[in-house]
Each structure stands twice: as C-alpha cells, then as structure tokens.
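**Student:** Sequence first, predicted coordinates after that:
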Amino acid sequence: MKTPEPESALSEPLEAGLYIVATPIGNLGDITVRAVDILRRCEVIACEDTRVTGKLLKHCGVSTRMQRYDDHASDKQRAMLLDMARSRPVALVSDAGTPLVSDPGYRLVREAREAGISVTSIPGACAAIAGLTLAGLPNDRFLFAGFLPVKEKARCDVLNELGGVDATLIFYETGPRLERSLRAIAELWPEREVAVARELTKLHEECRTGRAQELAEWYAEHSPKGEIVLLVGPPSDAPPTGDPEALLREALSEMSASKAAGKVAKATGMDRQTLYARAVELKSQ
C-alpha cells in the first residue's frame, strides 16, 4: 500500500541543499509523509546500499535516482554530492533509522555546512530512542555510545570509562556479540538493571530486562537475531549489594587495595576514593 500524498503541492520545486531523511528501522509503515515527499522531489538520494533503499522507494512509489554513499566513500564522491547540493536538492538516507546515528554522513554534513550549503533534517525513526521508550529505565538523562568494541580489552576499557556516568547508557549490538557484552557488563556492574531490545517495530519485537548475568544466560540458550539496542541503567539505579566493609575485606584477600576499591565501587555505587582509603587502612592492620 502506497503512502498517501502530502498536502503540499508536489509540482513545486524543492530548494537546493542537503536533506537528511530518517527512514524506518524495520516496519516500512513508519516512513513519514514528509520524508516520502522529500525523497520524491529530490534529484538524487545518497544511500548506503541501493538494494535496501530500493525496496523502501518501491514501497513508497518513489523513482528518484540513487547513488551509493557509505563509510568507504571517497573524498571525490563526497565532493561530487556536495557540488550537486549547491544547485539541486540531494537526500541522504541510511539503511535504517536516522542518518549519522552510528551511520555514515558526518563528514558530508560537516563539509556541507562549511561550504554554506543548506542542510535540512527530516526526523523519524531511531532505534536508540525506540529502545529507550520500551526499556522502562530512567530516561531523564541518557548517553548513546554506539557499538561496543569487538575486542575484550577495548570493550572493558569503554565500559570502565562510562561506569561513573549518571545516566542510562545506550549501545547498539549484534546478535553474535551480545552474550559477550552482557557478561562484560555483569562482571563490572552486577546489580545494574539491563535491557535488551531487538527486532524493533518488526513482528517479533522483544524487550527483555533484568541483570546482565541473567540475560547472558538467557541468550546463551536462545541465540538472538536482528539488530539490537542494549541499555544499562545508571549507577543510582543499582542498590548496594551487602555490607561494603565485608565486601572490601573479601576483595582484599584476593587483590590489591586499588583493585579491591574499584571492584566494590562498581558493585555498590559507592565513591571509589573513599573505599580506597578504607582499603589501605584494612591492609595495614
């Protein structure tokens, strides 16, 4: 079923410039009327994969010419798009969702603005926001951190860096890597609430919540498919687990004062420096 025609006069020419157009993240019905109007009236659509975007355009009855533009696009390709946008309307889309949110396009928009080319955003679906609305985690403050690194050390470094941020953390993840990421989170923040939102807007949409260890065990038995939004509640959302003094003494039996303080801080949300000072005292006794 084709999307209804917008009320604006489609015969009117669109002003020259770069149009950032959000597309559906799964359900093609989520394309906006304004987005269809813009895509129809642009002279070229820059997209990551012409096959993916082609399906959307066919669904919407749009025949605008497509041109590939992805992370591997050359400076020459970018310059050519910018040159077109000086005198003609050019649209930029990603395979799904809002362009520039973990998708290519940053350099194109930046250079367009530097060149004085008009840039217009056509808002729509975004997986990170859709996941946040489903998770039931605190949403007055949140931090989108893209994809977690593949390598274990780099992944732990990123999680450690973000550990003290007083906000819900939002990551994108893939099915094959989800369990490893959940186990890394479980080791660092065992008591924080975590949510896994996947197949958003599709028939088998799912949002599962719990502690990271529980979710890791679940997905070890039920291999996840599709694109995934992984959310972690803020430190204040995690209540202390047991007596901090007892936890500190137990940790000191296996590791240094510094590492023990760090471990207990992650488990309880207490100030690391305060715990370290106490750990040094206990070590000297």
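**Tutor:** Looks like it came in fine. Values in this document were obtained by computation on a predicted structure and should not be read as measured data.
**Student:** From here on, just use CA atoms for contacts and neighbour counts.
**Tutor:** Noted.
**Student:** Distance check, G146 against R155.
**Tutor:** As judged by Cα to Cα, to the nearest Å, G146 and R155 stand 12 Å apart.
**Student:** Please read the previous query as pertaining to A135.
**Tutor:** Separation of A135 from R155 (Cα to Cα) stands at 23 Å.
**Student:** ok, now D70?
**Tutor:** Taking Cα to Cα, one finds D70 at 25 Å from R155.
**Student:** this is the comparison structure:
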Amino acid sequence: MTGTLVLAGTPIGDISDAPPRLAAELAAADVVAAEDTRRLRRLTQALGVQTTGRVVSYFEGNEAARTPELADALVEGARVLLVTDAGMPSVSDPGYRLVAAAVERGIKVTAVPGPSAVLTALALSGLPVDRFCFEGFLPRKAGERLSRLREVADERRTLVYFEAPHRLDDTLAAMAEVLGAERRAAVCRELTKTYEEVKRGPLKELAAWAAEGVRGEITIVVEGAPAPVPGDLDPAELARRVAVRESAGERRKEAIAAVAAEAGLPKREVFDAVVAAKTAKSAKPAEPAEGAPGA
C-alpha cells in the first residue's frame, strides 16, 4: 500500500480562516513537510494541535534535494502533509516537484482547500472575474520584466500577480508603460490581516502611490486588454501580435487564427499582414559592416 500526499492550505492572514480539516491532518500525518518549521509551530499552537509525525523543512533551497526522500516515504505508505507559509502549496510556493514525483509513482494526491490570496484579491478588486489568469511573480530584472509584460499586453483576461513590497513601484511603473497608463488595476495589501487595504485606480496613479513606499504582502490585479474594434489594428500591429504568440510557442497557423478572432477579422487578412511584415523585413537593407566604405 502506498501512502497519500496531502496539500494543505493555510491561512493567508487571519488564523481563524484555517480550514477545519487542517488540525486533524496535522495531527494524523506521518510526515509534515513545512516551508518554515517555526511558522508551523506557531500555527499548531494557535490551532491547539500536536503533531505526532516527523516534521521536516521543505522550502525553495532544499526542495529539489528533499523531494526524493519524501517520495520514498510515500511509496513506503506514509501520509505526508505539505504546508507552506500561507495559501496553497505549489502555487508560487514549494510543492510542484513533490506533486509531480507522487503522480509519476502513482501515489494518491489530495488537498485540504484553504484561503487563497489569488481568489481573495480577484474578488475584492472590482475587476471582471469571469475569466482570469495567474502570472505569479514577475522577473526581478527590469528588461526581463518588461519582456514578460509585453507577452500579456493583449491578454483579454484579468491578470493576477504577486509582488514584493520593495519592488511594487517599479512593477506598477512597468505595467503602466507596457499595458497602458489608464489600465485599471487593484493593489491588495495584507489581505485578511489587521491593516488590510485595497487600492484601486489606473496603473499610473497606483505607480505614483506606490512610489511613496508600501509594506506588507502584495497581490496585484490588472484589468485585461480591451477587445479590439474590427479595423482598428493596422497590419504591422497584427503581425506583431502573431509574432508574440509564435515566440510563446504557438504554431503560426494557430497564432494567426487567434489574432484574427481577437481582432474580428478574416484569417486571410492577418495572414497577409504577416507576409507583408516578413517581406518588408527581408527587403530592409543590411547595415554596413564597421570599417566598410560608407560606414
């Protein structure tokens, strides 16, 4: 008999938000893998529960090395409970490697649902919630951050991000630059905690507000791109959108179809725009080599 891997959601702020099953799972687990064992100790004390199983640390620094050990314990029949500092394991937190290892070995994986900063921020944002995508943390380097934002500049779904407070102003400024200064957004700070705050407004205003300094756990919710009006996009923009999708791994045929659907145009028109852009690029004269006549 193989064991079971249990992913347990933990409170994102208010300890009373802990799911009822969490205490029972903490008490029954053979192994508790925690992102921070000190925080685990505070959690169990607050819940009035005693762990009887072995407690091990499982965080970004040792996740790769510790996964085989925990996978072996699962194969041997252990019930392994995985908890992170807040929210659901593996969602921008340690856990994915262990889930993948368990699935590969045919081990049962289940969850104790709990509070989610993503869904809480989305619900509080006042922005459309019918379709959304979670983008996690943006890259720390400015150039990589801008590049990642350009990939979603035309995304119609609402976007959700996590961010560190000391990078918030730079991130919001980059979002205003790439996504549009007037794009609506909400910065959700310290959700469910004493100093919970939701700041809503255009990205340019939020960037100016964040420049004064913001503290706490941050989730950003950004309005999706507006639906283009047929005929509003010129051929160069159509070709650019296709190129962005291709660079993200889509085949050209699928990219053209998707851009045509977004723009409300026939696929042939988008195809012609791509061909025209490619022709213009190949016809552009090459830059003379350094030191060559005329350079």
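**Tutor:** Yep, that arrived. Quick caveat: nothing in here was measured; it's all calculated off a predicted structure.
**Student:** Now the TM-score, please.
**Tutor:** Aligned and superposed, the two chains score 0.77 in TM-score terms (TM-score structural alignment, normalised by the length of structure 1); 241 aligned residues with a Cα RMSD of 2.8 Å.
**Student:** coming back round to it: neighbour count winner among A135 and R155 of structure 1?
**Tutor:** Legend: neighbour count by other Cα atoms under 10 Å for A135 of structure 1 and R155, higher for A135 (22 against 18).
**Student:** and that one, what is it in contact with?
**Tutor:** Listed by Cα atoms under 8 Å, 6 or more residues apart in numbering, the contact set of A135 of structure 1 reads 195-197, 207-209, 231.
**Student:** Likewise for C126 of structure 1?
**Tutor:** C126 of structure 1 touches 22, 25, 97-98, counting by Cα under 8 Å, 6+ apart.
**Student:** From those, pick the one nearest T64 of structure 1.
**Tutor:** Closest approach between these and T64 of structure 1, by Cα to Cα: A22, at 16.2 Å.
**Student:** tally of neighbours for the residue nearest to the closest one when sequence neighbours are not counted?
**Tutor:** Counting by Cα to Cα, 6 or more residues apart in numbering, T98 is the residue found nearest to A22 of structure 1 once chain neighbours are left out, at 4.2 Å. Neighbours of T98 of structure 1 under the rule other Cα under 10 Å: 25.
**Student:** now the equivalent of T98 of structure 1 over in structure 2: how far from D72 of structure 2?
**Tutor:** Using TM-score structural alignment, the partner of T98 of structure 1 in structure 2 is M88. M88 of structure 2 sits 23 Å away from D72 of structure 2, taking Cα to Cα as the criterion.
**Student:** In a helix, A260 of structure 1, correct?
**Tutor:** Yes: note on A260 of structure 1: a helix contains this position according to DSSP: H, G, I helix; E, B strand; the rest coil.
**Student:** name the element the closest residue to it other than its chain neighbours belongs to?
**Tutor:** Distances taken as Cα to Cα, 6+ apart place A251 nearest to A260 of structure 1, at 5.1 Å, with adjacent residues excluded. Taking DSSP states H and E as the definition, A251 of structure 1 sits inside helix 244-252.
**Student:** and that helix, how far out from the chain's middle?
**Tutor:** Distance of helix 244-252 of structure 1 from the chain centroid (Cα atoms, centre = their mean, to the nearest Å) equals 36 Å.
**Student:** Stretch 59-67 of structure 1 too?
**Tutor:** Distance, centroid of stretch 59-67 of structure 1 to centroid of chain: 27 Å (Cα atoms, centre = their mean).
**Student:** which one of the contacts of C126 of structure 1 sits closest to C60 of structure 1?
**Tutor:** Looking at these and their distance to C60 of structure 1, the nearest is A22, at 14.0 Å (Cα to Cα).
**Student:** ok, how many other residues are close to the aligned partner of that closest one in structure 2?
**Tutor:** Taking TM-score structural alignment, A22 of structure 1 has G9 as its aligned residue in structure 2. Per other Cα under 10 Å, the neighbour tally for G9 of structure 2 reads 24.
**Student:** cool, and R51 of structure 1?
**Tutor:** 13.
**Student:** Quick check: the aligned residue for it in structure 2?
**Tutor:** In structure 2, R51 of structure 1 lands on R38 (TM-score structural alignment).
**Student:** and if you look at R183 of structure 1?
**Tutor:** So, by TM-score structural alignment, R183 of structure 1 is matched to A173.
**Student:** And its match, how far from L206 of structure 2?
**Tutor:** From A173 of structure 2 to L206 of structure 2 the distance is 8 Å (Cα to Cα).
**Student:** tell me, what's touching these two both at once?
**Tutor:** Residues touching both A173 of structure 2 and L206 (Cα under 8 Å, 6+ apart): none.
**Student:** picking up where we left off before, how much space between the residue nearest to A22 of structure 1 and T23 of structure 1?
**Tutor:** Remark: distance between T98 of structure 1 and T23 of structure 1 (Cα to Cα) = 6 Å.
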